[in-house]
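Undergrad: Everything below, folded, please.
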Amino acid sequence: MNFLLQTKSLCTIYLVPGMLDLLWLVVIYLNQE
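TA: A predicted model of the protein is given here:
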């Protein structure tokens, strides 16, 4: 159970910055039009 919790927290640590990068790219793309 502890291992699953660690895996979930690791996924969150890696996914959140990726989502922010994606959001930033969308904002830049919309500003270019």
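Undergrad: drop to CA atoms for contacts and neighbour counts, all remaining ones
TA: OK.
Undergrad: now residue 28, what's its secondary structure?
TA: Following DSSP: H, G, I helix; E, B strand; the rest coil, residue 28 is assigned to helix.
Undergrad: what's the neighbour count on it?
TA: By the criterion of other Cα atoms under 10 Å, residue 28 has 10 neighbours.
Undergrad: cool, and the one 4 residues further on?
TA: The local packing count at residue 32 equals 6, with neighbours defined by other Cα under 10 Å.
Undergrad: quick one more, to check against the first:
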Amino acid sequence: RIDDKVITEFFLKVMDNYMKWCKYLRIRSAWS
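TA: Model (predicted):
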């Protein structure tokens, strides 16, 4: 079975990328 630590790290990485993407989109929409 997959280790919980691996799942947690993967989840945090995905969430981090998601937050960066949201910030990026907000900045872009503010400039348009």
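Undergrad: quick one: TM-score?
TA: With the length set by TM-score structural alignment, normalised by the length of structure 2, the two chains reach a TM-score of 0.73; 32 aligned residues with a Cα RMSD of 1.4 Å.
Undergrad: now residue 13 of structure 1: how far from residue 29 of structure 1?
TA: Residue 13 of structure 1 is 25 Å from residue 29 of structure 1, where distance means Cα to Cα, to the nearest Å.
Undergrad: Kindly report the same for residue 12 of structure 1.
TA: On the measure of Cα to Cα, residue 12 of structure 1 and residue 29 of structure 1 end up 26 Å apart.
Undergrad: Same question for residue 10 of structure 1.
TA: 29 Å.
Undergrad: same check, this time on residue 16 of structure 1
TA: For residue 16 of structure 1, the distance to residue 29 of structure 1 - Cα to Cα - is 20 Å.
Undergrad: do residue 1 of structure 1 as well
TA: 42 Å.
Undergrad: So these two - more neighbours on which side?
TA: Neighbours per residue (other Cα under 10 Å) separate residue 1 of structure 1 from residue 29, with residue 29 holding more: 10 against 6.
Undergrad: To which residue of structure 2 is that one aligned?
TA: Aligned by TM-score structural alignment, residue 29 of structure 1 pairs with residue 28 of structure 2.
Undergrad: Tell me how far its match lies from residue 19 of structure 2.
TA: Taking Cα to Cα as the measure, residue 28 of structure 2 falls 14 Å from residue 19 of structure 2.
Undergrad: Next: residue 6 of structure 2.
TA: For residue 6 of structure 2 relative to residue 19 of structure 2 (Cα to Cα), the value is 20 Å.
Undergrad: Reduced to three states, what does residue 2 of structure 2 come out as?
TA: Of the three states, residue 2 of structure 2 takes coil according to three-state DSSP.
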